[in-house]
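>>> sequence plus the predicted model coming up.
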Amino acid sequence: MWQDKYQQTLAQLEALVHDQVVPALSYALFEGDQVWTKEQGWAQLQPTREALRPGMFYDLASLTKVLATTPVIAWLVQEGQLHWDDPVQKYLPELKGQSVTLRELLTHTAAIEGYIPHRERLNQTELLAALLQTEQFGPNAKRNICYTDLGLIFAGLIAERVTGVPIQTLATRVLFAPLGLASELTFRPQPNETVPTAITAHRGLLRGEVHDPKAAVLKEHCGSAGLFGTLTGVLTYVQALITTNLNGLLTPASVAMMFSDQTALPGEHHRAMGWKLFTSRGTPRHLIASHTGFTGTFLLIDQQTKQGLIGLTNRVHPTGHNQAYLARRDQLFATYLNEKARLE
């Protein structure tokens, strides 16, 4: 069988659950129309054990940035409502500091800095105001890459200023509903259909509500986290992205910007619009898009060869202090890229 070519990758995926590094894991390995999927483990360990059921929703965390916010921005650019090199302050004049563009928000080169005291005590209105009045674009803007949630939060707020519709509502209208995926990719899952994440002192067991604390307060206004998805939903979306440009919702040029370096910095810096890039290890060399989420989710997608690896897990259950997973994930990425290279 074709997936036997990925023996080490599959073994490392299985070991994540077997070695109790993560409670649950749903993954997909695909090459074109050939797909291998598996869902296994425990949806919940505490306060009681609950087996993972096929089709459960995961908190996708920062995958929201590339599955929702980035393509919505690309769609608005196509519609002529935005331009990649528009100044951010044109839409969010409250923000101070260096002049940066929408491109720099999505490539994480905007050098956003600022500290909001007692952020965890603020309500939605207060946090939105604090983000716009306290954060600013520092002197390192356009000089280096610094990954941050805030760039995609600001991008989402720009989309809302332009359309009058909150970014999460907009993503459902523009992307998920037209793709027929609104029941598989949602910001409002049913708790009993969702894999729990952390048990926290202030919020208790998080199930069906976003793990990220900023997203929990900002709700529909948050473009950095908040999306929940099933393995089927994420797989269908990803395959549509690389084969049909989301069924024609995006142009080939828009999608190409997610798989090529888009920084304005000298040289190559492996940052596309929203996505981080890896260089393939086969020949000829080309770029592969990737993204991870704090809850343990990850994507590795090769548009050129129509191959990919999707992993959904709840590595933050029952606690977010799970550093062992991060090392295993990095090893898994390297193994997959090496095995994939031998097939190219």
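Thanks, I have the structure now.

>>> please make it C-alpha for all contacts and neighbour counts, starting now.
Will do.

>>> who's in contact with Leu206?
Pro196, Thr197, Ala198, Ile199, Thr200 (CA atoms under 8 Å, 6 or more residues apart in numbering).

>>> can you put those residues in JSON lines and add secondary structure and distance to Asp85?
Converted to JSON lines, the contacts of Leu206 look like this (DSSP: H, G, I helix; E, B strand; the rest coil; distance: CA to CA, whole Å):
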{"residue": "Pro196", "secondary structure": "coil", "distance to Asp85": "39"}
{"residue": "Thr197", "secondary structure": "coil", "distance to Asp85": "38"}
{"residue": "Ala198", "secondary structure": "coil", "distance to Asp85": "39"}
{"residue": "Ile199", "secondary structure": "strand", "distance to Asp85": "42"}
{"residue": "Thr200", "secondary structure": "strand", "distance to Asp85": "41"}
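
>>> quick one: which helix or strand includes Val35?
In this structure, Val35 sits in strand 34-44 according to DSSP states H and E.

>>> helices and strands around that strand, which ones?
Contacts defined by 3 or more CA pairs under 8 Å, 6 or more residues apart in numbering; DSSP states H and E place strand 34-44 against strand 24-31, strand 50-51.

>>> for the first one, enumerate the helices and strands it packs against.
The helices and strands touching strand 24-31, judged by 3+ CA pairs under 8 Å, 6+ apart, are helix 7-18, strand 34-44, helix 231-244, strand 307-313.

>>> quick revisit: which among the contacts of Leu206 count as buried?
Pro196, Thr197, Ala198, Ile199 (16 or more other CA atoms under 10 Å).

>>> coming back round to it: deepest of the helices and strands packed on strand 24-31, which one?
For the helices and strands packed on strand 24-31, the largest average neighbour count (mean count of other CA atoms under 10 Å) is found in strand 307-313, namely a mean of 24.

>>> where do the strands sit along the stretch 201-344 of the chain?
204-205, 228-229, 276-279, 287-292, 298-302, 307-313 (DSSP state E, counting those that start in this stretch).

>>> this is the other structure I want to compare:
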Amino acid sequence: MRVQNLNRFSEVKLSSLVKSCYYIGMRSFTTLPTLIFLLANPVSAQDHPESSNDLSEELEYQLHGADSLVSSWVDSEIIPGAVLLVSKSGETLLHKAYGWSQLFSYGEGQYKDNSPTPNSLQKLDVPIPMLTNTRFDLASVTKVMATTFAVMLLVDQGLLDLDVPIFTYLEDFRGKEKDHITARHLLTHRSGLQQWQPIYYQASNPQESYEVIRNLPLEWKVGEGYHYSDLGFMLLGMIVQEVTGDRLDNYLADQLYSPLGLTSTGFIPKPLENKGEQGVEFASTSHGNPYEHRMVHDLDFGYTYKRDPNQWNDWRLYTLTGEVNDGNSYHAFSGVAGHAGLFSNAEDLNRLLNLLNHNGAYGRKRYLDVGTVEMFWHSHKRPLGWQKSQISNTVIFSHSGFTGTFVASAPVERLSIVLLTNRQNKGLTGNGRYAELAALEQELLQTLTSDLRLPREYN
């Protein structure tokens, strides 16, 4: 960020500006970067109707609103804890931890009779505090922060064609309708594949999992409508391995995460035999997999499993900490899958978002061609891998994860938002579901995108 002529601030009292920034810092906003942001982006009356002091007040108001919003959800115990990070043009404006990384332990569990009761869990006498560098199980945020990135890299290198049948790479993935499925269909959830199945009922490793998916009938015609599918991203992870000869986690570590300096991002963050171990490094998630158990056993829950639900019974009976929540990723893919399994913290995720916001470059290095980023985000009505929405004139690309994670980017404004929660640690409610976070995510976006455009001279 370049520092412009400070004479433009002749009408602003510097002491007042510093006082305002200090107030932001006292609310856990990053004081120095915020001060630099305000000093480096002066606004003349000719260029913008607000004064530079108004800009600082607007930022303070919006960041305070975001802070208060997340605090209210934690204080009301809807979620045990959270980490929020907001950055603009690469400068972190807010990075704060709330509540607890673990508030409940397994107790009696929540598998009973498909009618879980919250009080069957054990509330910790001494909860574990959430930290700003706490690592989270990202669940389906894996789809964009791992698998989609890997596909982008391969497209960028000319190693993967999104519009040829996927049997080009997975040679025995054939069938009258399946022959028409492309990687683009998988990325946009239009492949016709089933949305979810407990693959672990029939498979215990990636090869067996592939065979199960390959033999499943399609649920819809290829290209017929949007049907969000975990299975499609499982296949994308396998395609990455077939093309590169390297497993998804190793490929990303070598080609993206390590070069970017990400120290808290990766799959299988600790040996799987350390089951239920408590520690401040990871946010605890669910207490076993009672939600998936109900998906299979309760026909009225909204999912269909046509086989015997009792043919498999290796359910985890402990609180998950540093171990992937998703049953298919854990049991069928050993923790490394294209749909789920990635762990990270807010700072690393913010760096990945900033790379996309800056059209594939970070620091002085280019990781993706500008055209590749354009292709995945802007060349189609529906972006590739991501979900697209709009608030007023702000276009937002985002993705959420079942564990309570959320990432969002407004590339024109170069705004990045990372919200990580451990909603599952509070357990299932009486209706057998976890706390719904869509309202929190939407209000957070509205709070932070009302008017955060850069002054004209900065662009």
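Okay, I see it. On a predicted model such as this, the values are computed, not experimentally measured, just so you know.

>>> quick one on the thing from earlier: so which of the buried ones among the contacts of Leu206 of structure 1 is the closest to Asp86 of structure 1?
For those, the residue nearest Asp86 of structure 1 by CA to CA is Thr197; the value is 37.6 Å.

>>> trace that closest one over to structure 2, please.
Under the alignment (TM-score structural alignment), Thr197 of structure 1 pairs with Thr285 of structure 2.

>>> in contact with its match, which residues?
Gln102, Asp137, Thr319, Leu320, Thr321, Asn325, Thr403, Asn422, Arg423, Gln424, Asn425.

>>> His287 is in contact with the third one, correct?
Yes - taking contact to mean CA atoms under 8 Å, the distance of 4.1 Å between Thr319 of structure 2 and His287 places them in contact.

>>> returning to what we had before: how much does the strand holding Val35 of structure 1 stray from structure 2?
Averaged over the aligned pairs, strand 34-44 of structure 1 sits 1.3 Å from structure 2 after superposition, using mean CA distance after the TM-score superposition for structure 1.

>>> run the chain-centre distance for that strand.
19 Å (CA atoms, centre = their mean, to the nearest Å).

>>> returning to what we had before: for the helices and strands packed on strand 34-44 of structure 1, which one sits closest to Gly233 of structure 1?
strand 24-31 (11.2 Å).

>>> so that closest one matches what in structure 2?
The aligned range for strand 24-31 of structure 1 is 81-88, by TM-score structural alignment.

>>> residues touching that stretch, excluding its own?
Contacts of stretch 81-88 of structure 2 (CA under 8 Å, 6+ apart): 67, 70, 74, 92-102, 130-132, 346-347, 350, 413-423.

>>> identify the residue spatially nearest to the aligned partner of Ala408 of structure 2 in structure 1, adjacent ones excluded.
Counting by TM-score structural alignment, Ala408 of structure 2 lines up with Leu300 in structure 1. Using CA to CA, 6 or more residues apart in numbering and skipping residues adjacent in sequence, the residue nearest Leu300 of structure 1 is Ser290, 4.5 Å away.

>>> neighbours of that neighbour, how many?
25 (other CA atoms under 10 Å).

>>> quick one: it and Lys276 touch, right?
Yes - in this structure, Ser290 of structure 1 is within contact of Lys276 by CA under 8 Å, at 5.3 Å.

>>> the match of strand 24-31 of structure 1 against structure 1, how far on average?
For stretch 81-88 of structure 2, the mean deviation from structure 1 after alignment is 1.1 Å (mean CA distance after the TM-score superposition for structure 1).

>>> which one is the spatially most central residue of structure 2 nearest to, not counting chain neighbours?
With the centre of structure 2 defined as its mean C-alpha position, the nearest residue by CA atoms, centre = their mean is Val141, 3.1 Å away. Excluding its sequence neighbours, the residue lying closest to Val141 of structure 2 (CA to CA, 6+ apart) is Gly401, at 5.0 Å.

>>> check Ala97 of structure 2 too.
In space, Ala97 of structure 2 is closest to Val83, 4.4 Å off (CA to CA, 6+ apart).

>>> got it, and Ala43 of structure 1?
Leu52 (4.4 Å).

>>> quick one: the one you found from Glu104 of structure 1, how far?
Distance of Leu52 of structure 1 to Glu104 of structure 1, given as CA to CA, to the nearest Å: 40 Å.

>>> quote the end-to-end distance of stretch 165-177 of structure 2.
11 Å.

>>> let's verify whatever residue of structure 1 lines up with Gln241 of structure 2: helix, strand, or coil?
Gln241 of structure 2 maps onto Glu160 of structure 1 when the alignment is built from TM-score structural alignment. What DSSP: H, G, I helix; E, B strand; the rest coil gives for Glu160 of structure 1 is helix.

>>> and the nearest residue to Glu160 of structure 1 once chain neighbours are set aside, what does it touch?
Leaving aside its chain neighbours, Glu160 of structure 1 sits nearest to Pro166 (5.0 Å; criterion: CA to CA, 6+ apart). By CA under 8 Å, 6+ apart, the contact list for Pro166 of structure 1 reads Gly156, Leu157, Ala159, Glu160, Glu220, His221.

>>> return the distance of Pro166 of structure 1 relative to Thr101 of structure 1.
Taken as CA to CA, the span from Pro166 of structure 1 to Thr101 of structure 1 is 20 Å.

>>> can you check Ala198 of structure 1 too?
From Ala198 of structure 1 over to Thr101 of structure 1 the distance is 35 Å, taken as CA to CA.

>>> related to what we said a few turns ago, the match of Gln241 of structure 2: neighbour count?
Glu160 of structure 1 has 18 nearby residues by other CA under 10 Å.

>>> ok, now His202 of structure 1?
Neighbour count for His202 of structure 1, taken as other CA under 10 Å: 6.

>>> before we move on, what about the one 5 residues further on?
Residues near Arg207 of structure 1, counting by other CA under 10 Å, number 22.

>>> which position in structure 2 aligns with it?
Under TM-score structural alignment, Arg207 of structure 1 pairs with Thr321 in structure 2.

>>> that match against His287, yeah?
No - shown here, Thr321 of structure 2 and His287 do not form a contact pair, counting by CA under 8 Å, at 9.4 Å.

>>> now the match of Arg207 of structure 1: how far from Phe267 of structure 2?
14 Å.

>>> equivalent analysis for Glu208 of structure 2, please.
Glu208 of structure 2 is 20 Å from Phe267 of structure 2, by CA to CA.
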